[in-house]
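Asker: With the sequence up front, the predicted model follows.
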Amino acid sequence: MGRGQKNLTDLADRFGSDKGSTKHRYTELYQMLFLPFRERDINFLEMGLLIGGPEHGIDKDRKTEDLPSIRMWLEYFAKAKIHGLDVSDFSWFEHERFKFFRCDMDSRANIAEASGAMPSMDIVIDDASHASHHQQNAFLELFPRLKSGGLYVVEDLRWQPKMMEKSGITKTADMFQGYQVDGVFTHNDPDVQDQFNALRKDISGCFVFQAGFNKKKRDQVAVIHKR
């Protein structure tokens, strides 16, 4: 009630996406960020297409039967070309504006190969395994291919899968929180740190939001704007 025109939270709740009011509430933020893109012919990419998979100890070759957020994006962005990337197989889903890429986020070469087959993106959302090195691999490969004025979003920063997280690695949330405060990236791997800092010239803004948009809670989602 009172939301006016078609709202992303309503769509998330209808299609069963955890981005809506039932769990993370990301769509409240996305409604504001993405509304200017709604009627445009944009390229959109989401990584991580369905809850479950290796990050929860489930085989990557699991049977997949739904794509709640992709169905949500297709309805919200009426003219957009929607791209999906996941380690599990979703090639069974067919839509004239959707294209699927199967990719292992553990391999930067695999991510580079997949991104090389895609057009430059206007919006990228990382909702994949949430392992820190996977998030960082993806950002280093995909942010340079983001269009000027584009948005890159990393979800679920406060949770990393124990069976996939590398011991001692700098958390992605800490990297972006540090950048938000100091304007530089800090990482315990000097090579990764240098690669992130080389991208600073292309970042015009970075904001980190906490779970439930409550500043007393842990960091949950980062939004980075491409210069």
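Answerer: Right, received. Where do you want to start?
Asker: hey, let's count contacts and neighbours off CA atoms from now on
Answerer: Will do.
Asker: Based on its surroundings, how many neighbours for Leu29?
Answerer: By other CA atoms under 10 Å, the residues close to Leu29 number 15.
Asker: Contact partners for it?
Answerer: Contacts of Leu29 were listed using CA atoms under 8 Å, 6 or more residues apart in numbering, and none were found.
Asker: Surely it is in a helix?
Answerer: Yes - according to DSSP: H, G, I helix; E, B strand; the rest coil, Leu29 belongs to a helix.
Asker: any idea how far it lies from Arg200?
Answerer: According to CA to CA, to the nearest Å, Leu29 stands 24 Å off from Arg200.
Asker: Same question for Gly4.
Answerer: Going from Gly4 to Arg200 by CA to CA gives 37 Å.
Asker: more crowded one of those two?
Answerer: Comparing Gly4 with Arg200 by other CA under 10 Å, the one with more neighbours is Arg200, at 16 against 6.
Asker: give me the number of residues near the residue nearest to that one when sequence neighbours are not counted?
Answerer: Counting by CA to CA, 6 or more residues apart in numbering, Arg200 lies nearest to Val184, which is 7.5 Å off, once chain neighbours are set aside. Look at Val184: counted by other CA under 10 Å, it has 16 neighbours.
Asker: Alongside the first one, take a look at this:
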Amino acid sequence: MTTESLIKSTSDLEKYFNNNSKRLIHKWKHYFDIYDRHFNKYRDKELVILEIGVFHGGSLQMWKDYFGDKVKIYGIDINPRCKSLEEDGIEILIGSQSDRDFLRSIKKSVPRPDILIDDGGHTMKQQITTYEELFDFVKDDGVYLCEDVHTSYQVALGGGFKRKGTFVEYSKNFIDWLNAYHSEQRGLKVSSFTKSVNSIHYYDSIVIVEKAVRQKPIDLKSGEASFDNDGFDENTYQVFKRKVRTIINLVLRFFRLPSF
């Protein structure tokens, strides 16, 4: 890649970061392209952003520069000194993201966000509590982003590979919930998540949930068939074999064993 093409491929967010002379920002390099991929459509529009984890206030300024004059930004941090980092278009609320009562009070004091970014304390409790209290608060066509989820693999913050209770393990349920319209089992039912989520994106250290009001999927066909009965007629033995296989798989499924 030439220097010229590299410059052209660099997102505006990364350009801002590389030339930042304002407040401190701390980000992994690969985050900028991810942000731009999911946030670009919101630029220069009426917009509300809620970011948990103010740090030194630099990312709030970065969002303000990136999204334009129509954005309203709310930051949340447990450090009371962060209140001094407020400026035009940026309001900061002080409280703990582990405190469910505090998070519930947020829903009464700020507008519903188009984008929610969890860049807070990164412990398992903080990430899961924040999701449980604030995911539904995000607008119906909004984006929920939890970053630094690599802490799900770090023991000091409660993590561990396939360890119960990590945010990564918790978020794997999202995949099932998204596909619940197709479930044949009572253990997986259509939920508010199923009806309100369009897609889930996993990146190194980031999980993004893009919302959209969603109805039950419609299965369609178009065009003329190339063969009668889809080109295959089952004989008596094949029908029997399929029924037996179905029964075996029902038993295996009950015990959550691999399919036959």
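Answerer: All right, it came through fine. Quantities reported herein were computed from a predicted structural model and do not represent experimental measurements.
Asker: surely the residue nearest to Arg200 of structure 1 meets Asn197?
Answerer: Yes - assessed by CA atoms under 8 Å, Val184 of structure 1 is found in contact with Asn197 at 6.4 Å.
Asker: can you give me the helices in structure 1?
Answerer: Counting by DSSP state H, structure 1 has helices at residues 8-15, 26-34, 68-76, 108-116, 132-142, 172-182, 190-197.
Asker: Now render these as JSON lines, adding distance to Gly150 of structure 1.
Answerer: Output for the helices of structure 1, formatted as JSON lines (distance: least, CA to CA, whole Å):
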{"stretch": "helix 8-15", "distance to Gly150 of structure 1": "19"}
{"stretch": "helix 26-34", "distance to Gly150 of structure 1": "10"}
{"stretch": "helix 68-76", "distance to Gly150 of structure 1": "16"}
{"stretch": "helix 108-116", "distance to Gly150 of structure 1": "16"}
{"stretch": "helix 132-142", "distance to Gly150 of structure 1": "12"}
{"stretch": "helix 172-182", "distance to Gly150 of structure 1": "17"}
{"stretch": "helix 190-197", "distance to Gly150 of structure 1": "18"}
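Asker: for the ones you listed, which one sits closest to Val87 of structure 1?
Answerer: Distance to Val87 of structure 1, taken as CA to CA, is lowest for helix 108-116 among the helices of structure 1, at 10.6 Å.
Asker: what's the burial count for the counterpart of Cys206 of structure 1 in structure 2?
Answerer: Cys206 of structure 1 maps onto Ile200 in structure 2 when the alignment is built from TM-score structural alignment. Other residues near Ile200 of structure 2 come to 17 when the count uses other CA under 10 Å.
Asker: What does Arg43 of structure 2 correspond to in structure 1?
Answerer: With TM-score structural alignment defining the correspondence, Arg43 of structure 2 maps onto Arg38 in structure 1.
Asker: got a list of what that match touches?
Answerer: Arg38 of structure 1 touches Tyr76, Phe77, Ala78, Lys79, counting by CA under 8 Å, 6+ apart.
Asker: in structure 2, which of these remain in contact?
Answerer: Shared with structure 2 under both residues aligned by TM-score structural alignment, their matches' CA atoms under 8 Å, the contacts from the contacts of Arg38 of structure 1 are Tyr76, Phe77, Ala78.
Asker: Could you write me a PyMOL select line covering just the buried ones among those?
Answerer: Applying 16 or more other CA atoms under 10 Å to the kept ones among the contacts of Arg38 of structure 1, the buried members can be selected in PyMOL as follows:
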select buried, resi 76+77
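Asker: so stretch 144-157 of structure 1 corresponds to what in structure 2?
Answerer: So stretch 144-157 of structure 1 sits over residues 136-149 in structure 2, by TM-score structural alignment.
Asker: Check the separation of the first and last residues in that stretch.
Answerer: 20 Å.
Asker: Tell me the spacing between Ser109 of structure 2 and Leu188 of structure 2.
Answerer: Distance from Ser109 of structure 2 to Leu188 of structure 2, by CA to CA: 35 Å.
Asker: more crowded one of the two?
Answerer: Remark: of Ser109 of structure 2 and Leu188, Leu188 carries more neighbours, 14 against 9, as counted by other CA under 10 Å.
Asker: Report how many residues lie close to the closest residue to the more buried one other than its chain neighbours.
Answerer: Spatial nearest neighbour of Leu188 of structure 2, chain neighbours left out: Ala180 (6.0 Å); criterion: CA to CA, 6+ apart. Around Ala180 of structure 2 there are 20 other residues, counting by other CA under 10 Å.
Asker: Give the aligned equivalent of Arg97 of structure 1 in structure 2.
Answerer: By TM-score structural alignment, Arg97 of structure 1 lines up with Gly89.
Asker: Could you measure from that match over to Leu60 of structure 2?
Answerer: For Gly89 of structure 2, the distance to Leu60 of structure 2 - CA to CA - is 10 Å.
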